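K.L.:
coords below, sequence missing:
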């Protein structure tokens, strides 16, 4: 997306969120209008800045009111309706709606009944056990909210946000800083760069010889809602609901050391510093230096620092002190984990409901990313298979049509599932079962001879719903026994199968599929997210099915 399109999409997403609060109904006309506008804007092509109101209203999903707001933002950089809603619903109040178990209706109810307007108010009400007495709440709701806060953290520094909320914001901030003429390099660091599923504060490091100018640009960005601190080399701001972002500006000669330091993890850095001390050196955010003389040994790049410490560069998602430094120092060396560049195809493109033009755009975008084959999936049975089969006839990149089937409570897959398809993907949906029954359900689905891939194994939604509880070794044994591949979804709200299960799968002979589940060209970037999630699980490149040739994939997919 273009920078302007990105900004407009985010503004209309925020309008949607605030309108739900204002209207008290997520299905109100205004809310649906903003949602439709968000999708319409994301699909616009050409130069939005040059489109008039008359041209904009011709786009499906954009009405006259939306067109006026788009033009207002293009011309002034603001949307007056959005600014009014921001004043009415401050960030600390909106942030309450993102707590699992609390939505817009409950937050408004708590505000009206108990005067709860921020996290401190909510904690006080929980402490006094007041929520249970609010009509429509009760003890169970109160306890669910309490447990949600414990999972998320109850102070600002403890509070963590799902990566799906944080990553787009961080990427826009980095892109904005990259456009500044005084910035040489810039990266987001911390747990976000390590690709953890929840994020505390966002750390950004920029290299520049003019830190004051860069800081002035940063605190003045449209995303910024409040400036917490503004210094020459470090500034802190709030963006979004209540997300703190810290920017540090360092000289270009120290960029690698700073990025290494602020990426972490803390435990990983402690071991690196120990290796440096063994050599009579010291390592900090400025440089790797000789203790006796102060001479800089390496600082400009991470690769140079790792190399001087006697090991290869370690991918950020692996830097959690789970054996990566010891592996890098060993004779065998660091495992060759999968990278997005290794992928030759995508076996998860979503074909349902797409016009021929949309399918062509999706496949063309896949080819532009260097992919040489793809599979289209349908969840609409044999009719869906036939429809996609006809469409794929003119799309050389598409080699297979897959049937995506939801698994029943007992692990059953409908008898007619997969009719006419080249393979079946068993998608695990959330079912509230005891762990033993859940395990039986998953094992039965995996054992179905039609199933070649299992997706969303844990059926989780990060920050919203917990992963399914089941006996992991039993399920992995079934995957290995029946030669069924485990999908790793790059959908940021899921990232499923999670890294800990992927790493356990690497101890068995289990294949993995990295999946974008894309229905639009932009969503193909999820392949990168899937690869980063897989790296956290030490996923080996030679275990990933879609790094292989068409012939190898065809052999695997054949029941």
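P.N.:
Nice, thanks for sending it over. All values reported here derive from a predicted model rather than from experimental measurement.
K.L.:
CA atoms for contacts and neighbours, from now on please.
P.N.:
Will do.
K.L.:
what sits against the residue nearest the centre of the chain?
P.N.:
With distances taken as CA atoms, centre = their mean, the residue of the chain nearest its centroid is residue 492 (2.8 Å). By CA atoms under 8 Å, 6 or more residues apart in numbering, the contact set of residue 492 is 163, 164, 526, 529.
K.L.:
and residue 180, that's in a strand?
P.N.:
No: if the criterion is DSSP: H, G, I helix; E, B strand; the rest coil, then residue 180 is coil and not within a strand.
K.L.:
if we ignore the residues flanking it in sequence, what's nearest it?
P.N.:
Leaving aside its chain neighbours, residue 180 sits nearest to residue 214 (7.4 Å; criterion: CA to CA, 6 or more residues apart in numbering).
K.L.:
next helix or strand past the helix or strand where residue 375 lies?
P.N.:
Element membership for residue 375 (DSSP states H and E) is strand 373-378. Next in sequence after strand 373-378, counting helices and strands by DSSP H and E, comes helix 381-392.
K.L.:
so residue 546 makes contact with residue 343?
P.N.:
Yes: applying CA atoms under 8 Å as the test, residue 546 and residue 343 come out as touching, 5.8 Å apart.
K.L.:
before we go on, here's another structure to hold up against the first:
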């Protein structure tokens, strides 16, 4: 049996996708491998674990053929069919594919020009060798800029929140099965729901710590026990993830939970406040400096209560006014997942040739999933019809057809109601990729930047503002364009955008897709202070991704949002009034 991480499996599938593309395979095969690679890359479970459990069906986009190939991969370490497809393609092509801006055809061209890999590419770009060989100068500059940005990104190996959360859920499910563990919680940045997570840590309350530790190290999926003590343990999971556990007596659990939740800045400020009131804080409890008596606390309510404070929600413990407001008992009531009444960014399979990746499911399937989630409405928000495949008149026909399909769904009388939305490209000059004659068929449009990310700050700002001026556009999609661990945000004068959005009743999206979580929490809070409203959406391309709403809500909470700040906490009547053009 062979170990492969999700990233390694996704990489192999991407290589096969490239090989099919270069060998002019059919579009269905290419899309099948693209979808499988994306699903595995963003999966919140280790694909190898799912394979061992016989649960590969839990990953969307995995058909029978790819499932059989994955079975062969994990059993033998290679796939005969994949090797045959890649035969004859220079090996350097596949290394070059990992570089931003290089697709299969460009990679093949570079390989044929003698580029053997990434290091050689950097050398040839730096010394202008490629351009001298006849390679496009603008493209060389674009690739060079992308490599510079990539090298400037910190290589800290942090996990996406969604992946870390799913791993923690599986661990928590196991730990809660034993009577030897009374309480257990994730700690640190995961408990605060930060967008990327360094490692996993857990606090455990137990009156029998040795039994709890013995139970922990028997957890399924462990490849190594790095440390096993009387009250601490460290394990390495099969995917290479390190997990720490610390066990305390239930009477001290509140202090431990508070201390290791952090953040560091929050705890430093809190200790300073406590010292001014004759108290000293630690993971063991709250000590009276005069008497040296330590008050143990079994809950965080008891811990903060000794300081005569409200308990700040973990998401806002970043030393950004939460301590001052907790002392005054004036903390806001942050939005909850239960407040969300609908998802306004779900892609369907209705548009045959969209500008970007299509959804997998029908409108009926999306509505059915929305109903299971308790939603009152859901937005069918596909990518616009591709400009390469549709002229203006054809776009009108496509969107007229989409409107009729949604009306038919709504006429059935089944709830939730489906809104007719569209994700429209913001072109480099700020115009939209769809004419107004087609947009009039929508309830409203979500406008997003999908190209030309490297414009100047002023150019990108003017581009976004021009798009938001269109009356059919009500929401700015994934506003910063970041892809966590892959692509930095583009440069924008956010103050101008926030002021315009607030004045003109435009909303900013908090996109819950795993590698976006965009608008970032810091900008969410800044926008909120300008009076901007938000839409928390999943940007789902498969109904299985609609569960990601919790992560968008976490971003909203970290940005100090209350339910009143989020448009999709409103009832359907109020939502319709807002989106009326």
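P.N.:
Looks like it arrived, so ask away. Being a predicted model, the structure only gives us computed values, none of them experimental.
K.L.:
residues in structure 2 aligned with the strand holding residue 375 of structure 1?
P.N.:
Per TM-score structural alignment, the counterpart of strand 373-378 of structure 1 in structure 2 is residues 377-382.
K.L.:
how much does the matching stretch stray from structure 1?
P.N.:
Comparison of stretch 377-382 of structure 2 with structure 1 after fitting gives an average deviation of 2.4 Å (mean CA distance after the TM-score superposition for structure 1).
K.L.:
what do we get in structure 1 for residue 475 of structure 2?
P.N.:
Alignment note: residue 475 of structure 2 maps to residue 453 in structure 1; criterion TM-score structural alignment.
K.L.:
doesn't its match belong to a helix?
P.N.:
No: counting by three-state DSSP, residue 453 of structure 1 falls outside a helix, being strand.
K.L.:
so how far is residue 538 of structure 1 from it?
P.N.:
20 Å (CA to CA, to the nearest Å).
K.L.:
and for residue 132 of structure 1?
P.N.:
Plainly put, residue 132 of structure 1 is 45 Å away from residue 538 of structure 1 if you go by CA to CA.
K.L.:
between the two, which one's more packed in?
P.N.:
Using other CA atoms under 10 Å as the criterion, residue 132 of structure 1 and residue 538 rank with residue 538 on top: 24 against 17.
K.L.:
got a list of what residue 358 of structure 1 touches?
P.N.:
Applying CA under 8 Å, 6+ apart to residue 358 of structure 1 gives the contacts residue 520.
K.L.:
in the one helix or strand it maps to, what's buried?
P.N.:
According to DSSP H and E, residue 358 of structure 1 maps onto helix 356-368. By 16 or more other CA atoms under 10 Å, the buried positions in helix 356-368 of structure 1 come out as 359, 360, 362, 363, 365, 366, 367.
K.L.:
mean per-residue distance, it versus structure 2.
P.N.:
With mean CA distance after the TM-score superposition for structure 1, helix 356-368 of structure 1 departs from structure 2 by a mean of 4.7 Å once superposed.
K.L.:
how near is residue 479 of structure 1 to residue 453 of structure 1?
P.N.:
To residue 453 of structure 1, residue 479 of structure 1 is 9 Å away according to CA to CA.
K.L.:
ugh, typo on my part, it should be residue 15 of structure 1
P.N.:
According to CA to CA, residue 15 of structure 1 and residue 453 of structure 1 sit 39 Å apart.
K.L.:
what's the mean distance for the top strand by length along structure 2 versus structure 1?
P.N.:
Using DSSP state E, we find that the single longest strand of structure 2 is strand 417-425. Average distance, strand 417-425 of structure 2 versus aligned residues of structure 1 after superposition (mean CA distance after the TM-score superposition for structure 1): 1.9 Å.
K.L.:
packing partners of that strand?
P.N.:
strand 342-346, strand 377-383, helix 392-411, strand 444-448 (3 or more CA pairs under 8 Å, 6 or more residues apart in numbering; DSSP states H and E).
K.L.:
just the buried positions in whatever helix or strand comes next after that strand, please.
P.N.:
The helix or strand immediately downstream of strand 417-425 of structure 2 is helix 436-439, counting by DSSP H and E. By neighbour count with 16+ other CA under 10 Å, helix 436-439 of structure 2 contains the buried residues 438, 439.
K.L.:
next one: stretch 315-330 of structure 2
P.N.:
Of the residues in stretch 315-330 of structure 2, those buried (16+ other CA under 10 Å) are 315, 316, 317, 318, 319, 322, 323, 324, 326, 327.
K.L.:
again with stretch 23-35 of structure 1
P.N.:
By neighbour count on 16+ other CA under 10 Å, the buried set for stretch 23-35 of structure 1 is 26, 30, 31, 32, 33, 34, 35.
K.L.:
tell me where the stretch 101-250 of structure 2 has helices.
P.N.:
104-112, 118-126, 129-132, 137-152, 161-175, 188-191, 209-216 (DSSP state H, counting those that start in this stretch).
K.L.:
the fifth one vs structure 1, mean deviation?
P.N.:
Read that as helix 161-175 of structure 2. Mean deviation for helix 161-175 of structure 2: 3.0 Å (mean CA distance after the TM-score superposition for structure 1).
K.L.:
list residues touching both of residue 479 and residue 453 of structure 1?
P.N.:
Common neighbours of residue 479 of structure 1 and residue 453, counting by CA under 8 Å, 6+ apart, are 485, 486.
K.L.:
turn the helices and strands packed on strand 417-425 of structure 2 into TSV, including mean neighbour count and distance to residue 140 of structure 2.
P.N.:
Putting these into TSV (neighbours: other CA atoms under 10 Å; distance: least, CA to CA, whole Å) gives the following:
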stretch	mean neighbour count	distance to residue 140 of structure 2
strand 342-346	27	36
strand 377-383	26	30
helix 392-411	16	34
strand 444-448	26	27
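K.L.:
fine by me, thanks again.
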